[in-house]
Each structure stands twice: as structure tokens, then as C-alpha cells.
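Asker: 3D, please:
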Amino acid sequence: MKFYTLLLIVFLTVAQAFAAESWLTFSKPFPVRSCIPYGGGILLATDGGIRYRAIDGDRVFHSEDGLEEAIFHAIVGYEERIYAISKFGLIAALDAQRNVWGVLNRSYVANKSRVLPDGAALADSIIVIAFEDRLAFFDLITKTSIATIDRIGEYNLSADNIQKLVVHGDSLYVNVGEQSYVREMDWYDVGGDAKLFDPLSWSKVKDPSLVNGLVEKDSNLINIEGDIIDDPSYTISATPIDTIEVAGNQEIIYDTTVVRKTRWIEKAQDKYFLVGDEAVFLYDPSLNSLTDLSLFNDFPLGEPYEVHAVPTGGVVVGTTEGGISYGGVAPWSDLSYPLPGIGSQSAAFDARIKSISVLPDGHTFFHIWGFGFFMFINWGLDQQFSVGLNSGACLDNYFEGRYDDLGNPLQYVISVGSTPAPDSSGFLTTTSNGKKYSINYFKTNGEVYCASQVGQTSMAGPLYATIDEDGSWLLYVGSRQGTAIAADGGLDIIRIPSPKNNGGELSGATIETSIPLESTPVDMVYDSIGDRLWVITKSSLYYLDKNEKDKDTLVSPKSTNGLRASEYSAIDVDIHGNLWLGTTDQGAYRLSLKNKSPDTLTVKSYNVKSGMLSNDVTDLSIDHTLGVVWFTHASGVSRYYNKNLKYSSKNMTDSAKADVYAYPVPFRPAVHNRFVIANIAEGASVSIYNRGGSLIRSFRKDDTLGGSVEWDGRGLDGNLVAPGVYYYVVKNSSKVKKGKFIIIH
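Answerer: As a prediction, this is how the structure comes out:
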């Protein structure tokens, strides 16, 4: 079977152009957890979906292809019976005719027990699945779990995990603890096997090395049809543990560990795939040639954690490894690494870092936990300058007054959030000396100014800044007592006299209001439509309100039916005033104000069943230029397109960047599915006439949301209109736009 990757990419792009809404996901298909041959290629279960790889094809299947999950730990089957098992036991089957997946069963997922990597085997109509605390038997005919056991021999599986699982005929072999066991199975009557639950019904294997696939080899040599080749994945690490004297010389003793090797050798037709955790090679015995098929260019980002939309369309993404990339309009750019080999790593998730900010001119701000701040131009493509503790800038050292074992002062600069300066002259962020936080102002010319120790808590979180009526800056700061998101905290409202009136410096910063919360804010967003600041902690949603005494307070909405309890991770607002809320385990929610009241919110959920890559959302950002909500996950990025999210208020005005246009021309309904009239003003009326001047279709109000109208080529009677010449007329309060197009059947 061949997958024509380029053709599929083109198809997805065109399909999105004619769809009112659609999903597209990106991930890195590593590490490999399991694999099976398929046609002339191989199917790989990875932490970034199911990857098909061949010498002439490369495709990754995600949730939008029917998988509903991102991380898969096992894949089993042959020919047209292919089944994938996710990290927590979701079972999906491949429809080989349509190249899409369908979920067979989700019942195991609720247990939150992990499937062991490569921990499944197929025997007739039974899939045997090794979880971290049990062994399960799934019937493909009834599509149900028919048995689970938690003990084998002398071992309790919750204490001693199964390391390996293989099936040979009627024999089921497992490695558990320090022992290998075998049991004879009746695969046609597993549910009726009463002794299956007896741990003593298993026999010990005398020599596991004689059972094909039960014991992994540690050799750096591979034997394929008599050809002895070096393992292309074989890598060892050497750690010095001691020194000895040999012939008067000191020699170092190393402890060596195999860290990478080929784990699977799978034959596909007349060639062999050599697969490791991070590598895929193809060996051709007839040519004695080895081809590296590991490279995956479609998604170079590694582990994303933060995303920020840019005004020209697309997003800037930050990774835990310290990289930053721009993408979304064209393919993802190569990662820029301010400090190669150094990143925020786990602190990015633990502290919910929101450090990326952008200005309309392309300046981009970024922070690496512990090391400093970085300014880029061209949306992160080109680094402009960096500022750390050794730069002489007025940054706080979180480890102030602390020293290492050699007496050297420890230096550590940390920050959680940033925001554009209200006048777009630079960026505002915070640093801390471990006792109080400071406000730091980075100008685009490289100058740095500080309002030192203005905060009353040891750390600060997310930020938002605006200009008040008197010209001063108002800075909203999420305060926190410590770096963790479970720390006590609240919202500080700080007034700063305009730096323009103080020689560019920050001076006179004062806290006007401090509002305590049950825990620290993890994100905030300003809704310009409702003139309201929204704040989330890890478990609550608030909006900033002024009561009758003109005192700022944070209020929770009274009604949010459909919003399930979860840990919140991110928030943004779209052009209609809808809130988008990210969670760590349930995907995302869109919250709409009922009758414009912030106290009553209607809720719609988006998750892996909708087409999202993963339900673990680390960040989200709305791109009003493309009409896209971007979501980052530890395993990749999701892109949800909805034409109603496009910013279209300038369409059909003198400041519009583009005129009204229509596509495709000619329009072939059997091929194109939709005829689109774009760049129209929201609220405009659109009418379509035939050559004789008769009205065929008209569109009003909600039909024009997002600045476009889509027509399926059918009249009011539901039938396709006749081929020929047609005209469209677009009217708003001040302009009329007309055009002609042809329909061909």
C-alpha cells in the first residue's frame, strides 16, 4: 500500500478552504512504542500518532483521522486486520479501503492504567493487552473486554509489570518480574476458561531465549538472512565510576549502558525494517544496503508548550527544549535556539510559563527559565539580543545570597509571564529575588528598565497591560507565593506613570489593588467587546468587575452548565467575545455569554473526539487573520479552523487589504463541493442570479460571519442548478460589489 503524502497535504489544504470548520494536527512521531509490517512499509505506534513509513511514503495518522488519541503504545494485526491501542487502552481499527481509523472500544480508558509499550498481541479474534497492573483479553467479535487478570504465577502485576508479551499459536508467553511464563490458551473460548484466573495455571519457561521474540538481544550486530550488519541504532553511554592503576598509569573504569538499539526487525515483502525508539531503517538484502527513513520534516518542534498568534496570520511556538518556531501559514520554520541545548524543560509545564509576546512589527519576546530573556524580529526567525544576569541589566537573581559547593554565587533568573508594553515600545515581564517580584521593561532597542521589588509576593505569573485615561500604564499581574501553580496568589493591579514622561524609565510604580484568590492565576485575557478582564486559576474562572463602590473585585460566573471540573491551563477570547478555555485532560471549551452577561455562560466542548490531537492542552491562542484556534500539547499542535473566527470588520472598507473575490472559477460542484465569496463585510447581503436575472440564492446575517459565504451550487429546491453563467452581488451599507462566474457539470 502506498500513501501519497504530498497529494494528501494538498487535499487537506483545499478541503479546508471549502469547509466551514476543520481540524489539522501536527506531531513528531517518536518515540516508537510498537510496530508491525504493512504492505511494503511499516506501521509505527508512537507518542505522536500512528505513522506509516515506506521507501516511497510517509504519513502520520492523528485524531482527525479517527484515532481520538495522540499517544499509542501498541499496534497489532496483519493484512487488513490492523488494530492500534492507545496509552490508556483505547482500541481503534484501520479501515484499509479508506485509510481512516474507527474506535472500537473506550472502556479501558476510564481506568487510567497505562498500556505497556509494545504490550499487545493478536490471537485469532482476541487482543491480549498488558496494562501496568493487569492483563486484559479483548474480543474483536463482541468488541468487549471478556477477561482481566492481575496475577501470574507468584507475581502481582500491579507490583511487577509485564515486560514482554508474545503469542505463538495457542501459547501465550509473558515476561514478568525475573521469570518467564507460558500458558496454553483456547482462543475461541477465552471467556469460558475458568482457570484463566488461577495464577498457578501458568508454567515457568525453562529457557526463554528459545522463544522467538521473548528476550531482547543486547548485541550490536544483527543477522539478516546470513548477512551480519552493525546495528545502526546502537548507542551506549559511558559513566566514569572509578580509577585504577595499571602499569603505573591511572585508568578510568566506566559503567556502560545501552541507551539505544534496534528493538524490532520486521520483514515487509522482500526487505527488512530495523526499528528503534528514535530510528527507522530499511535494509535491502539483495543490495546489502541500509536506508535511513527516520527523518520527519513535517513537524520539527519537539515538545511544544506555548503558542502565540501573530497579527499577520500564523503562530509562534515555544518548546521545552528552548526552541522557538514560526508556522501556520507556510511550513513550520526551523527552530531558533537562543541557547542550544538549554530550555525551560519541565518548568514550562510546572509553572505554566506564558513568556512569549509579540508586537505588530514582528518583534517577539521569549524567556528560558533560569537563564534569561531573548528578543527576536520576524516572528522569532532572527534573534536581536539576549539579556541575562551577566548582562548588567537590572534583573533579579532568584538565588540571591546563595552559593554552590565551591563558594560561587548561584545565578538564576526566572519569569512566568510577559505582555506587550501598552504603547508597543517593548515588553513587560517580571523577575524575582525569591522574596518579592520586580517589573522589567524591555524596549525594542535593547534598553532594560526595572521597578524593583514592587510586588508583595515572591513570584508573579501572567500579565496584561493597558493605558489608563490619564496616560499612565495599568499592569495586571497574577501574584504567587512560589513557582508552583498550586501556590497561594491573587491579582495585583499596578499603576505605572508613563515612561515617556520619565526618560523611558519605570518609576513610581505602586500597587493600587491586591485581590486574593484560592490559588495563583495561570492565565488571563482582556475581552475588548465586553471591556472585561478574565482570569483563570488552575481550577476556577473569574472576571474583573467594579461594584457599586467602584472597587475592583474578581467574580465567578454563576452558571456554566457543561463546564466539567478540570485543571485549567490557558484562556483566550475570539472576535465575538467567546472565551476559549484549555484544560489538562478534557481538551478545550468555548464559553459564550448568554444575553451578554458574564454570569451566564453557554458551553461547547472540543476534544479528541472532535479532531484535537490530545485532550492535554498546554496553551491556546486565537488567530483572527486565518480564523484558527491553535492548541499546543506535549505531543504536538492542533489547528482548528472556523470561518466565523476570521476578523472581517475592515472588509469592504477603504482600509481593506483585499477586495471581494470568488473562487473557484469555473465552479464544478461535483469536484469543488463549495463556491466561496470571500472578503465580504459581516452583515452584508449576498445574492446569486442566473444569466436571465432570476434570483437563485441569497445569504444574510449569520451566513456572512467570518467575512465569507459558501454555496453548494444548489437552488432553494435543493437541486443542483444548471450549468452556465451566474452573477453575484454583495451589498453593505456603503458599497456594492459584483462578479461573474461559470458553473460546469
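Asker: all contacts plus neighbour counts: C-alpha atoms, from now on.
Answerer: Fine.
Asker: where do the helices sit along the stretch 301-450 of the chain?
Answerer: For the stretch 301-450 of the chain, applying DSSP state H, counting those that start in this stretch gives helices covering 347-350.
Asker: so where do the strands sit in it?
Answerer: Per DSSP state E, counting those that start in this stretch, the stretch 301-450 of the chain carries strands over the ranges 304-309, 315-319, 324-327, 357-358, 364-368, 372-377, 382-387, 418-420, 426-432, 437-443, 448-451.
Asker: check the gap between the residue positioned nearest the centre of the chain and residue 603 for me.
Answerer: With distances taken as CA atoms, centre = their mean, residue 633 lies nearest the centre of the chain, 2.5 Å away. Note on residue 633: its distance to residue 603, by CA to CA, to the nearest Å, is 22 Å.
Asker: that older thread, in CSV, list the strands of the stretch 301-450 of the chain along with mean neighbour count and distance to residue 621.
Answerer: Shown next, in CSV, are the strands of the stretch 301-450 of the chain (neighbours: other CA atoms under 10 Å; distance: least, CA to CA, whole Å):
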stretch, mean neighbour count, distance to residue 621
strand 304-309, 27, 5
strand 315-319, 26, 8
strand 324-327, 23, 13
strand 357-358, 27, 11
strand 364-368, 28, 15
strand 372-377, 22, 19
strand 382-387, 17, 22
strand 418-420, 26, 14
strand 426-432, 27, 18
strand 437-443, 23, 23
strand 448-451, 21, 28
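Asker: compare with the first, here's sequence two:
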Amino acid sequence: MKLILRSFLFFIVSVAFAADGWNNFSRTENFYAGAVANGTLILATDGGVRFIYSNGFSEVYSSEDGLESSIIYGVVHAANGEILTVSDKGLIATYEGNGRFITVNRSYASNGTELVQGLAVTSDSILVLGFRDKISFFDYVSRKSVMTLSRIGDVSLKALSPSAMLVQGDSLFVALGSEVYVREVNWQALAQDILLADPDSWTLAGSYDSGDTAKVTIRHLAWNKGALSVSFDKTLSPIVALKDTLSAGKFANLWKNDSSKVQQVLESEEGAYLVGKDSVWFYNGAELSNVSAWSYFPLRTPYAATPYVGGKGGVTVYSTYGEFGWSDGGGWVSQEAPNDLGFYGGMEAYDRLLKNVSTLADGNVLVGIWGFGFRMHPDNGTNRGVEISPSENTCVEEYFTDFIVPVGITPSPDSIGWLVSYWGKSAYGIAYIDESGSVSCANGVGSGKFAGPLRASWSDDSTEWILYSSAGRTEGTEGSGLLDIFTITPISQTGGELKIVEQMTVPTPDNRYLIDMDLDKAGRLWAITYSTIAYWEVGMDSVQPPHKTSNFEQASLTSLAMDPNDRLWVGTLGSGVYMIKKAASNPDTMKATKFVTRNGLMNDIVYDVAIDARLGIAWFVHKNGMSAYSRSDLRETEAYMTSKGPEVKVYPNPVHLNWGQQIKFENVAEDATISVYNSGAHLVKFFAGDELDGGRVTWDGKDRRGVYVAPGVYHYLIKKGSKKKQGKLLILH
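Answerer: Below is the predicted model:
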């Protein structure tokens, strides 16, 4: 079936140069709670806080907007008008307006417990939070934690988590399993209620039986006609909105069989929002409309990313559904997945941390599809090309009958084909695939049955290919393994035949499987196991970790990429991302800098890392979205101010300093200098050295004394050796 582009405005409507900082893109697929403020629905989701306005327009705010997290379990519209959000770990933030939040409490998050989804209610100035092992009371006006309970009545909350809460006047009702406890609370003087922490001060309001042995936990509490009512269902039944019962016969799309899809009804002056697990409907008293469509980040469960080839840069991303997406850091376009395969890898992509997408210099992409084989996609994935599968009579070995397990893919050193690896019945194999789909195989050559990621380079004398291959002796990312190093005759010299000249095997740290690897500019191989960062270079008898890596904590590692300055970017499962660089001239002393959601990362669980060296963006893949971290020092600048490089740009010109504009010098060599002179030929500003990292300089219009220069015509001179770029600037106030 022909692939259909939803749109392909990529790079046409784009940001020419990304500003330093974070930008997150999420697919909000799970809704945990909602609140209405001024007719706007505010949703707590797995991808941040989502605003749905009465006109249907929608926005999502994430960790980089002040939330310090993108998994939000609770949201309330407080009595004083504040919008309060609570993350899965208990970070409390308040909305400041203009798309900005501010985190006002981190104490609950430091305890490592988890909020029960949706369990955040308010009364007066108190926010009540239901965690897995406690109930906490937080004064959101004074920004102070008031009290925490670990026991109610005869029940330890560590043994039985709260499942529903309700504030009704001066009473707080808490559901624990099939029982409901109640406590009268003086909300205005809660801090003086010293008996609140006494478990015996709570009264059992009732024990309930659902009549269904599969439903033993109360999910909803409500106050109807002066009495408490309970529900064991996760959704509402019946659904009552605007005093109207929305039956299955009237609105069938709110129901699935005999069960409702609605978890919460929130009424406003304009109508009622009906919040489901993954959908939201708006009911105006007569008509129902789904208002939860979201396409700003269109990909479902992305897992692998590779730099976009050609144009100005960007990233190509692949999902477990077989979808491709592209971004330049400012927005997304995507392509619908082909429907001829029902299985693209599913959870295998995450469980095995697959890195099975690779792009050649001309934009051809090769994808490994679990159980199927390989599929080629020209033009950075926008089209569909050749397939290598069991039905194509390929030489690639089948692990089971009609079942190929592709794992590693890397461009050949000449970038006109790919080297790939795949599981074998006795030992894994490698193959060469050219852009026409011709395949040459070397089956059963690996040091283990289970193939892993690959990297390839030219030999020191540029006569042979060196292929670095992770070899798994036992299955799984935490299994045992080795590093295989193959010396291969370039395909151009063999008539298309994959010819291995030499093979050597090198031990890895603790004989662990290598999950990912990359090469630095010196040709040194860097690799990670599930817990260790290590390197290998010619002359070493094993892959070895550096002697010391300061500021690096033990973590479950997932991915590795080198940036143009030979720094390692390492993704982890739950500990964010590390940027690791050499502290001295040798690789045995390293220094790490950690980035987590508090810094702007969307999620601390990272599955893949890709470096866009053209725009200067580090990309991080999460299961429901992407993080983009723009830094000038991530750009590849070797071609700047050469005949092959981009033109030096100086803009805007004229520049209005009183409008807040600043002068940008772009595509400048890092070893150049920039001098700015006034009309009298006096030097007013000079840039050199570290100021030119990444080939980009921003000048605020102040001279060397820190004073804004006078309006007028200025001359700039950008110099690298004998190469010069000069021009005039008109500065206005």
C-alpha cells in the first residue's frame, strides 16, 4: 500500500536557527484528571498539562515550562483561583500565566513515593494528596506541607492505598479498598488539628460490596441527594451532565458495550467536559463533540532517532507502528505507517533497546523490522523501497522458519550501503545491503547467537573497513556478551561480495552485552553496557571503563551518541541523560553533567539519543514523545568559513536595540575572531575563543564597558587566517 504523507512542510516552515534551551513534544494519550477554569479544560496527562479551550484550540505544557515533570497525575482549580498540578512523584506546581508554571513544592517527590492517579482535592487553602502509602495535606497559600497520615482507622496506607477521595463541606471521605472512612476537618485551622494524625479519630462510614468478586476497590465517591454514594467502576455510570442522563442509546460513542468511557464530568458555563481515559468530549446540552484530537506530536510510541540528512538539519524518528516523523526542533510532520505488516516490533523495541534505523548520506533509510527483515525508505523515510524478507529468497539467515531477527544497522564507511546484523541459530550473521536491495551475507560468523548494534569506519590507512559488532552470548540487554571486530574488504573491490579479511574478539566490562556504541573523532570506540560506559582503541586487550568519571551515578543505560566536540550523550532508564566529556587529554578521566526533568527533559526515561550537528540539537526519545535540547556547541563547525561551508550570516540589519533585538553572527569558524568598530574606527567589541563555540555569537549591542553603543553605522570584521568577512551594521535605538 502506498504511504500517504499527512503533510510535508518540513524545513519550509521552520526555525532557521534554534535558540539554546529545551523544547518538548509529547503525545498526550492518557488522561488522569481534569479541572475547569474560565471555560478552559485543564488536563493532567502522561505528556504534561494540556489546556483545551472553549474554541477547540489546545496547548500542552511540559517540564521545560516550569512543571519539572511531564507525567502529571492531578490538577485542581483552587478556591483562590489558582490552577495547581501534581506530578506522578508529587511535584506541586501552579500556573503563572502565559504558558509558564512554577514548582512550589518538591518535598513529596524527594520521598520517592507515587501519587494515586487523580487523587488531588482541595478545600479552603488545603490541597489533599492521596499517595500510594500516605495522605498528605498541603497549604497551597503558604506553600507549606501541613501533615501526612500513614494510617487511617485500622488500615495502614502502606498496605492499602487510598483509591478515591471526596470533600463534602467539613468532611473528608477516603476510600480504602471496599471501605470508606470519614473525618470532620476544620479546613481553616488544619495545622491546629493535632488529632488529625490519630488513626482513631477517623470513622468508618461504611463497608460496601460490589456484587462482583472482580471489583473489590471503590473507584468513585459522590454526594447525591444528601448521602454518600460509591462506585467500583473506573468509569461513571450513569453519565449525568447538565442535568441530562447521557445514555448509550442517545450517545453511543460514550459507551463500550454496557460500560461508560467517561471517568469525570466537569461543567462550565459553556457546557460540560466529559473526560475519559484517552478521549474528551464536550456536551453543550444538545450535541456532543470529541475535543481531544492532538497532532502536534503525531507519532505513537517512537523508539529510534537518526539525524536528518540533507537540507539544514533536523531529525528522523521511527515508531513501533512503522511511522516516520521529522522535525527541525520547531514542529513535526509525519507519515502514516504502511498497513501490510501487523507487527513492527512492539515492546521488543523497548525491551531490547533496538537501534535498527540508519540513514545514508543521500537520505536513504534502512529499517530493521522484528520478525520480518529489512525495509528501505528513500528520501529520509518519505517513500518506500526495497524489502529484504524471507519471501524474497534472501541469504539472510532465519532465526525461526520465516522469521528474521534484525538488530544492528550502520552505514558502510563509504555511505553507499549498509552493514547489518541479525540473530543466527548457532551464531549471528552480518550482511551488506546496497541501495538496490542486493544482499551479500556472512552467516554464523559472530561470537554469539544474538546480534547487537554496529559501527563501521575506515581503517587507519583507508584501505579496509572496520566493523565493530556487539555479540550477545545470552539473550537480553543485561546478558553476557563480547565485542567482535571485523576487518572487511570494501565492497567496491569485491564485486558486491561481503569478504571478511580478519576477525578478532575483545572482552567487554564484566563480559556484558554492549547496548550501544559510537566513534569519536580519533577513531576510538565508545560503548555502553546496561550499567557501564567504556571504550576501546587499537592496542587494548579489552573494552575498558575510564578510571574515573566524576558526577556519574549508577544508572540503567540505554543509548549513546557522540557530539562534534567528542562528548558522550548517554540516555538512561529513569535517571535522565548524562553529557560526559574528557576532564583531561586522555579518556581515563571523565566528567559528567546530568540533565533530568527539572532541567527541562520531558521524561527521565530515555530510549535513544541522536545529535543533529547542523542545527545543534540533542534529541532524546521517550515512549510518548521527544525532547530537543538546543546548544550552540553541538553544531559541527569544521566547514565554517571554508569553500564547502555555509555563508556567514549577520542579522538583523538594521537592528533596533530598543525593541529587544540582538545581533547574530552565524556560521563563524570557532578559531576566528569578530571585531566591531564604530565610524571612527575605534574597536567597541571583540569576540574570540570560547565565545565562538558552535559558530554562533549573539551580541546585545553593549561595548566592552557594558554600555549600549550609540545609534549609527558600525563595521564588523570576521577573520580566520587569511579569510575575511566584513560589512556594515546599522544600529538604531
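Asker: circling back to that earlier point, mind putting the strands of the stretch 301-450 of the first structure into a markdown table with distance to residue 670 of the first structure?
Answerer: Compiled in a markdown table, the strands of the stretch 301-450 of the first structure are given as follows (distance: least, CA to CA, whole Å):
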| stretch | distance to residue 670 of the first structure |
| --- | --- |
| strand 304-309 | 35 |
| strand 315-319 | 34 |
| strand 324-327 | 33 |
| strand 357-358 | 43 |
| strand 364-368 | 45 |
| strand 372-377 | 45 |
| strand 382-387 | 45 |
| strand 418-420 | 48 |
| strand 426-432 | 51 |
| strand 437-443 | 55 |
| strand 448-451 | 60 |
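Asker: which one of the ones you listed lies closest to residue 102 of the first structure?
Answerer: Nearest to residue 102 of the first structure, of all the strands of the stretch 301-450 of the first structure, is strand 304-309, at 27.4 Å by CA to CA.
Asker: now the closest one on the second structure. Mean distance?
Answerer: Its aligned residues in the second structure lie a mean 1.5 Å from strand 304-309 of the first structure after superposition (mean CA distance after the TM-score superposition for the first structure).
Asker: against the second structure, where does that strand fall?
Answerer: Against the second structure, the aligned range for strand 304-309 of the first structure is residues 302-307 (TM-score structural alignment).
Asker: again, but for stretch 639-653 of the first structure
Answerer: Going by TM-score structural alignment: stretch 639-653 of the first structure matches residues 628-642.
Asker: start and end of the matching stretch, how far apart?
Answerer: 29 Å.
Asker: got it, and stretch 655-671 of the first structure?
Answerer: Across stretch 655-671 of the first structure, first to last residue, CA to CA, it's 35 Å.
Asker: just give me how far it sits from the chain centre.
Answerer: 32 Å (CA atoms, centre = their mean, to the nearest Å).
Asker: now tell me what touches the longest helix seen in the first structure from outside.
Answerer: Secondary structure assigned by DSSP state H gives helix 5-17 as the longest helix of the first structure. Outside of helix 5-17 of the first structure, the residues within contact range by CA atoms under 8 Å, 6 or more residues apart in numbering are 22, 57-59, 641.
Asker: now for the helix or strand following that helix, which elements pack on it?
Answerer: Later in the chain than helix 5-17 of the first structure, the nearest helix or strand by DSSP states H and E is strand 21-27. For strand 21-27 of the first structure, the packing partners by 3 or more CA pairs under 8 Å, 6 or more residues apart in numbering; DSSP states H and E come out as strand 636-642.
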